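*Asks:* build the 3D model from these lines:
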Amino acid sequence: MNNIFGLLLLFMTLTGCWATNCQDNFLAFHGSCYLFGDIQLSFYEAEHYCNQHDAHLVHVDDSLEGDFLKEHLRHLKPFDLWWMGLTDEIAEGHFVWTDDNTPAQYTDWHASQPNGGVEDCVVFAAYFGFQWGDLDCTAKENFICEIQSGEAEVVG
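*Replies:* Now for the predicted structure:
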């Protein structure tokens, strides 16, 4: 079943509902462009890296986007953890997106997460099947940048 879903997502990516004019090394899906960072940085360094590429750490809007990202991450092993742009650094337990400071409406937490403490930033975690977990923001991990449809040039 995973292979069928993966092929469907690949087909949607290549022919999809949206065509975008993405920068080199960015992957298009449903009107957004994604860059899967192949270096390990802290949460803050990763956000800065994304900003330098006119992007931000990924903001996951719904299960369709989340499933696409998880399926793509499954093919990028051996990397285990991937930063997204979600944090509760300002108020413990109140997770907001760094790109627009809005509370998370959609989440995909693993059953044991978030577990609080000094873990204020959020990752896709391979050991949770790429469900979400919280982590210390200073940890060096891979990351996903996004240029959302409102920021990407839609060409179709």
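*Asks:* only C-alpha atoms for contact and neighbour calcs from this point on.
*Replies:* Fine.
*Asks:* surely His30 meets Thr13?
*Replies:* Yes: if you go by C-alpha atoms under 8 Å, His30 and Thr13 touch, sitting 7.4 Å apart.
*Asks:* which strands and helices lie in contact with the longest strand along the chain?
*Replies:* For the chain, the strand with the greatest residue count under DSSP state E is strand 32-41. The helices and strands touching strand 32-41, judged by 3 or more C-alpha pairs under 8 Å, 6 or more residues apart in numbering; DSSP states H and E, are strand 27-29, strand 141-147.
*Asks:* in TSV: those strands, plus mean neighbour count and distance to Gly85.
*Replies:* As requested, the helices and strands packed on strand 32-41 are exported to TSV (neighbours: other C-alpha atoms under 10 Å; distance: least, C-alpha to C-alpha, whole Å):
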stretch	mean neighbour count	distance to Gly85
strand 27-29	22	18
strand 141-147	25	9
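*Asks:* another one to check against the first:
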Amino acid sequence: MEVSVTCFWCLFLAFLLQTSETYSERTNSCDVMIDECIYNVQIRSTEICKKQSTSRRKRADSVTLERLENAPLTPKDFHQLSKKLIRITEQMSVRILRWWRKLDKKIDAMTGSSHQRRSLERNNGCPDHFVGLKNWPSCYLFSKFNTSWYNAKDFCMAFDSDLVAMGTVKEHFLLTFFIKNNLAINREAGWWTSGSFLGTTRQWMWTSQFYTKPFTFIKWGEGEPNEDGSQCMLLKAEDDHLWHDQICTRRFNFICEIQTKDSS
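*Replies:* Okay, here's the model as predicted:
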């Protein structure tokens, strides 16, 4: 009996689906019975298949998740899916970084042609015991002792300053850089900021002797804030200096902030 190519493949695929136990992955072959005759079928890749493999893999990636919804995950499937997700995440990270750099350049261009890039050059306009960067609007004092949040505010006021209020993500990373890069203070458990939970507004605010303003961004640690009785915010060293709520009477180091006299 003659079997056309199209008919043969239909029979072959039906055979694989219904009697897959006779299929051999090692040899890519199987036995097909047609009119009581047994045919051994082998599959070999050609150059055309190899050239099309890239496009097929891309199509396969798009339907993998859909297939997994209707079938249980095997260890092999889980491993392959994990590799694909890691690859996709890495590609997204590169794209986000490129986008962020472009956005940063556009922001610099919008601030005016006289805008200068900030450097690690010292800000000479900072008072004694304060540190800052050239062209940065604030100077900071990092205490070498710990105290309560309330006393920390009073110490800062004695220097005509306030507990630090972070206005941007860049400022958060600048402060953590100063801490981590200073061997004299980088082992301290935490650093008080002016962040406080106000019962009147039921939200976290930056508080000082001159103003009260809400957070414009957040860098809370995982699960934070997590305690009703903890109404003051600090940078916690063991959590990579992310934000944590804490009881205000606990003793930690603190950061004072003052506006620089040399912001140009």
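*Asks:* what does the helix or strand that comes right after the longest strand of structure 1 contact?
*Replies:* Downstream of strand 32-41 of structure 1, the first helix or strand assigned by DSSP states H and E is helix 43-52. Helix 43-52 of structure 1 is contacted from outside by 56-57, 83, 85, 121, 137-143, 145-146, using C-alpha atoms under 8 Å, 6 or more residues apart in numbering.
*Asks:* how about the corresponding residue of structure 2 for Lys70 of structure 1, what does it touch?
*Replies:* The alignment partner of Lys70 of structure 1 in structure 2, by TM-score structural alignment, is Thr176. For Thr176 of structure 2, the contact set (C-alpha under 8 Å, 6+ apart) comprises His241.
*Asks:* what does the longest strand seen in structure 2 contact?
*Replies:* The longest strand of structure 2 (DSSP E) is strand 190-198. Contact partners of strand 190-198 of structure 2, identified using C-alpha under 8 Å, 6+ apart, comprise 149, 152-153, 162-165, 203-208, 231-237, 241, 252-256.
*Asks:* just to revisit the earlier point, start and end residues in structure 2 for the longest strand of structure 1, please.
*Replies:* Residue span in structure 2 matched to strand 32-41 of structure 1, by TM-score structural alignment: 138-147.
*Asks:* buried sites along the matching stretch?
*Replies:* For stretch 138-147 of structure 2, the neighbour count (16 or more other C-alpha atoms under 10 Å) marks Ser138, Cys139, Tyr140, Leu141, Phe142, Ser143, Asn146, Thr147 as buried.
*Asks:* same deal with stretch 89-101 of structure 1?
*Replies:* Buried residues in stretch 89-101 of structure 1 (16+ other C-alpha under 10 Å): Phe95, Val96, Trp97, Thr98, Asp99.
*Asks:* any idea which of the residues you listed is closest to Asn21 of structure 1?
*Replies:* Comparing these against Asn21 of structure 1 with C-alpha to C-alpha places Asp99 closest, at 20.8 Å.
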